[in-house]
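Undergrad: Could you look at this predicted model? Sequence included:
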Amino acid sequence: MEVKVTRASKTGTRPKDEDLGFGTVFTDHMFVMDYKEGQGWCDARIEPYGTFSVSPAAMVLHYGQAVFEGLKAYKTESGKVQLFRARDNFARMNRSAKGLCIPGIDVDFVMDALKKLVKIEKDWIPETMGTSLYIRPFMFATDPYLGVRAAHTYRFFIILSPVGSYYAQGLQPVKIWVCEDHVRAVRGGVGEFKTPGNYAASLLAGEKAKEEGYNQVLWLDGIELKYIEEVGAMNIFFVINDELVTPVLNGSILPGITRYSVIDLAKKWGMKVSERKISIDEVLAAHDNGTLKEVFGSGTAAVVSPVGEIRYKDRVINIGDGNPGETCMKFYNALTAIQYGQAEDTEGWIEFVE
């Protein structure tokens, strides 16, 4: 299958790097392809970015059959454009698709299509440290049918957005609120898949957290409301004594690509790493006895994000001195150095857009 290219007749202008927010500005072109039962994925094309139409009866609007990903392209000081762990993102997308009964994609083909799209849009890639080109692949059911079954037709998109920092305050410690009234996902459901419904399920608690002055929700398990799972947009890590602890993947936690990267680097550096069940009570006890050294989150959007305050019920604990911790900064500096081409990629995480 070849990728047909139709260039936009009118092109936009990338905002200045210092004016970039997150996810509000989009480039001139997008990649699209369709799936038809009996034919497979077909009609691959790069075309001008714009609105599209679907039937009001499209199954995605009624039954939520959709998955998506998030990854980034970076421009190095020498002007090279590189992708960070893009194949891992598309492999995870296929796992999510399988969980939602959506046909998988050919990772090699989609990687080539992505590189072609990014090359066309290379002028949209910001150049300042901390900025990047955010890449959003997504696919969804398009059948006009009001019946509960897996769809027979789908559409796949890749859209691009030049972005600055995910958090307006930059790399400053965030405040997280432990939710005890709502759960995001349970084992055996779709919590481990990157599907829109998981994020819709987090919105009510997220709004309550913001009303209380907190940036994100820290979710507990959906059975006992005891064990920590993840933050709304990040996986979570704790430094307790000399041990790096993160919740074990249990079927209701998204297997983050940056999470894997942090764990891989930590093991390479000789750190003690534990993927295990960790309760909120253990975290509070570690704070009380002085062994809780740092807390930080990891994710594509923010890379790593230090946590400075946790609220659980009527307790508020503060971590650190109001600045990012040493361990958090070590991971941030190592990951961004690889992403921006300032350090050697010894892990095979980088692919260049030629």
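TA: Okay, I see it.
Undergrad: CA only for contacts and neighbour counts going forward, please
TA: Fine.
Undergrad: List the buried residues of stretch 224-231.
TA: Leu225, Lys226, Tyr227, Ile228, Glu229, Glu230, Val231 (16 or more other CA atoms under 10 Å).
Undergrad: whoops, stretch 189-204 was the one
TA: Going by 16+ other CA under 10 Å, stretch 189-204 has these buried residues: Val190, Gly191, Glu192, Phe193, Lys194, Thr195, Gly197, Asn198, Ser202.
Undergrad: Repeat that for stretch 47-58.
TA: Glu47, Pro48, Tyr49, Ala58.
Undergrad: repeat for stretch 205-220
TA: Applying 16+ other CA under 10 Å to stretch 205-220 flags Ala205, Gly206, Ala209, Tyr214, Asn215, Gln216, Val217, Leu218, Trp219, Leu220 as buried.
Undergrad: The closest residue to the second one other than its chain neighbours: what's it in contact with?
TA: Leaving aside its chain neighbours, Gly206 sits nearest to Val217 (5.9 Å; criterion: CA to CA, 6 or more residues apart in numbering). Shown in contact with Val217 (CA atoms under 8 Å, 6 or more residues apart in numbering): Ile176, Trp177, Val178, Cys179, Ala205, Gly206, Ala209, Val231, Gly232.
Undergrad: what does Gly322 give?
TA: For Gly322, counting by CA under 8 Å, 6+ apart, the contacting residues are Gln172, Pro173, Gly308.
Undergrad: can you tell me how far it sits from Pro306?
TA: 10 Å (CA to CA, to the nearest Å).
Undergrad: intersection of neighbour lists for these two?
TA: Gln172, Pro173.
Undergrad: tally of neighbours for Tyr260?
TA: Using other CA atoms under 10 Å, Tyr260 has 12 other residues around it.
Undergrad: Three-state assignment for it, please.
TA: helix (DSSP: H, G, I helix; E, B strand; the rest coil).
Undergrad: follow-up on the earlier one: secondary structure element for the residue nearest to Gly206, which one?
TA: Assigned by DSSP states H and E, Val217 belongs to strand 216-220.
Undergrad: Please identify the next secondary structure element, helix or strand, after that strand.
TA: Following strand 216-220 in sequence, per DSSP H and E, is strand 228-231.
Undergrad: list the helices and strands the helix or strand that that following strand is followed by packs on?
TA: Next helix or strand after strand 228-231 toward the C-terminus (DSSP H and E): strand 235-240. Counting contacts by 3 or more CA pairs under 8 Å, 6 or more residues apart in numbering; DSSP states H and E, strand 235-240 packs against strand 228-231, strand 243-247, strand 292-299.
Undergrad: let's bring in a second one:
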Amino acid sequence: MSKTQSLKFAHHPNPAPVPADKRAALLANPGFGRVFSDHMVTIRYSDADGWHDARVEPRGPISMDPAAAVLHYAQEIFEGLKAYKTADGATLFRPRENARRFQQSAERLAMPVLPEELFLEAVDRLVSIDRAWIPDGDGSLYIRPFMFANEIFLGVKPSSNYLFAVIASSVGSYFKSAADAVSVWVSQEYTRAAPGGTGAAKCGGNYAASLLAQAEATRHGCDQVVFLDAVERKWIEELGGMNVFFVFNDGSLSTPPLGGTILPGVTRSSLITLARDKGIAVREERYSYDQWRADAGSGRLREAFACGTAAVVTPIGTVRAPEGEFKIGNGGSGARTEELKSALVDIQRCRAPDPHHWIHKVF
């Protein structure tokens, strides 16, 4: 039996968890990404010992040497998934897909591959011990698995030591705006990823590179940035942290194709499947910014929406660029967007049948 297969988790419950009344007050309006649960999971890796020292422990600071490799060479990856409250426990939505994408990101960043079952066990253990942090209603517990290089060494090479960890945050809506749809800024100066790069990996560097463009979007009164391809600067790729779909007047959908520069979103994949279940034509094809503008003006394009674990399904109402702006449809949400969002959320929250066996129960 391998070290990984026999890996045992040590449990060290938080001796001073947040009191129930204070937790309830925090969960009343958690926002996004600022309210954290009592525990975390950590697992260490070394070339010599493999995966070892698995722990469930109180959430707290991570000690790090100033020469830790991640601080200098950015070997870091992460995932995002949600836990939902049920009458008898909690559920996760397609966590194996997150585990597999985590493995793919690790391979691209020259990091050790965490076994799928170990990823799932780490997430399950954290959700189980901190299930009281799942908000009622439309809220959820956002789960953040991540891994970084912590070898103490200044040299450009893959680290020989890593820390994998999982933390959890009680969340509400991702977007602060109360508007029916978000506005987006088309970045024509900055790009997110290039062929052969790390666009398909969920690594921190991709998001760091998007922040200047996001700040530009904010200055123009927009909620999110849209990136064009890095080669021709004409094809729509994805938003700063979300995939994008387009809905046409014949009822069909299109979304930019995967090809190494776009993150293969779990929500994206799920929506394609759900749409096809309903008999809706879905094309994975390139779509230019100029065509987007023309189709919105002619009425051929009726709706557009962003999607991701954090944002779920969010309508896009207004598109802005240096040369002006245009509305999509009536500037709000549309029937097809709402239909697909409802189909997705109802499965996630166990309000509808789960024909594809996407729901993972945590007890």
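TA: Ah, there it is. What you are looking at is a predicted structure, and each value in this text was computed from that prediction instead of being measured.
Undergrad: Superposed, how do the two chains score by TM?
TA: The pair, once superposed, lands on a TM-score of 0.97 when counted by TM-score structural alignment, normalised by the length of structure 1; 352 aligned residues with a CA RMSD of 1.2 Å.
Undergrad: Aligned to the residue nearest to Gly206 of structure 1, what sits in structure 2?
TA: If you follow Val217 of structure 1 across to structure 2 using TM-score structural alignment, you land on Val225.
Undergrad: Look up how far Phe93 of structure 2 lies from its match.
TA: Taken as CA to CA, the span from Val225 of structure 2 to Phe93 of structure 2 is 27 Å.
Undergrad: What is the burial count for the aligned partner of Pro322 of structure 2 in structure 1?
TA: Aligning on TM-score structural alignment places Pro322 of structure 2 opposite Lys313 in structure 1. Close neighbours of Lys313 of structure 1, defined as other CA under 10 Å, add up to 9.
Undergrad: show me what contacts Lys313 of structure 1?
TA: Contacts of Lys313 of structure 1 by CA under 8 Å, 6+ apart are Val178, Glu180.
Undergrad: Am I right that Ala25 of structure 2 sits in a helix?
TA: Yes. Per three-state DSSP, Ala25 of structure 2 lies within a helix segment.
Undergrad: distance of Asn14 of structure 2 from Met40 of structure 2?
TA: 10 Å.
Undergrad: Now do the shared contacts for these two.
TA: Glu57, Pro58, Arg59.
Undergrad: Excluding sequence neighbours, find me the nearest residue to Ile152 of structure 2.
TA: Here the residue nearest Ile152 of structure 2, using CA to CA, 6+ apart, is Ala68, at 4.6 Å.
Undergrad: so what corresponds to that neighbour in structure 1?
TA: In structure 1, Ala68 of structure 2 lands on Ala58 (TM-score structural alignment).
Undergrad: follow-up on the earlier one: tell me which of the helices and strands packed on strand 235-240 of structure 1 sits nearest to Lys72 of structure 1.
TA: strand 292-299 (11.3 Å; CA to CA).
Undergrad: ok, residues contacting the closest one?
TA: Under CA under 8 Å, 6+ apart, the answer for strand 292-299 of structure 1 is 231, 233-241, 256-259, 262, 283, 286-287, 304-308, 319-320, 325, 327-328.
Undergrad: Only whichever of the residues you listed are buried, select them in ChimeraX.
TA: Burial among the contacts of strand 292-299 of structure 1 is assessed by 16+ other CA under 10 Å; the matching ChimeraX selection reads:
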select :231,233,234,235,236,237,238,239,240,256,257,258,259,262,283,286,287,304,305,306,307,308,319,320,325,327,328
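Undergrad: among the helices and strands packed on strand 235-240 of structure 1, which is nearest Ala73 of structure 1?
TA: Closest among those, using CA to CA: strand 292-299, at 14.7 Å.
Undergrad: in structure 2, what residues pair with that closest one?
TA: With TM-score structural alignment as the criterion, strand 292-299 of structure 1 aligns to 301-308.
Undergrad: Also stretch 92-110 of structure 1?
TA: Using TM-score structural alignment, stretch 92-110 of structure 1 pairs with 101-119 in structure 2.
Undergrad: what about that stretch, start to end distance?
TA: Note: stretch 101-119 of structure 2 ends 11 Å apart using CA to CA.
Undergrad: Now do the buried residues in that stretch.
TA: Neighbour-count burial for stretch 101-119 of structure 2 flags 101-106, 108-109, 111-112, 114, 116, 118-119 (criterion: 16+ other CA under 10 Å).
Undergrad: next one: stretch 341-354 of structure 1
TA: In stretch 341-354 of structure 1, the ones that count as buried by 16+ other CA under 10 Å are Gly341, Trp349, Ile350, Glu351, Val353.
Undergrad: counterpart of the first one in structure 2?
TA: Aligned against structure 2 by TM-score structural alignment, Gly341 of structure 1 finds its counterpart in Cys350.
Undergrad: Now do the SS call for its match.
TA: Cys350 of structure 2 is classified as coil under three-state DSSP.
Undergrad: Also Asp21 of structure 2?
TA: Asp21 of structure 2 ends up helix, using three-state DSSP.
Undergrad: Off-centre distance for stretch 84-99 of structure 2?
TA: 15 Å (CA atoms, centre = their mean, to the nearest Å).
Undergrad: before we move on, what about stretch 99-110 of structure 1?
TA: Worked out by CA atoms, centre = their mean, stretch 99-110 of structure 1 lies 18 Å from the chain centre.
Undergrad: swap in stretch 162-178 of structure 2?
TA: The answer for stretch 162-178 of structure 2 is 9 Å, by CA atoms, centre = their mean.
Undergrad: what about Val148 of structure 1, how many neighbours?
TA: Going by other CA under 10 Å, the residues that sit close to Val148 of structure 1 add up to 9.
Undergrad: So what does it match up with in structure 2?
TA: Checking TM-score structural alignment: Val148 of structure 1 goes with Val156.
Undergrad: Then Ile46 of structure 1?
TA: So Ile46 of structure 1 corresponds to Val56, using TM-score structural alignment.
Undergrad: Report how many residues lie close to that match.
TA: 22.
Undergrad: in the superposition, what's the average offset of the strand or helix carrying it relative to structure 1?
TA: Assigned by DSSP H and E, Val56 of structure 2 belongs to strand 50-58. Comparison of strand 50-58 of structure 2 with structure 1 after fitting gives an average deviation of 0.5 Å (mean CA distance after the TM-score superposition for structure 1).
Undergrad: And the contacts of stretch 335-346 of structure 1?
TA: Here stretch 335-346 of structure 1 has contacts from Tyr74, Lys75, Thr76, Glu77, Gln82, Leu83, Phe84, Met129, Val303, Ala334, Ile350, using CA under 8 Å, 6+ apart.
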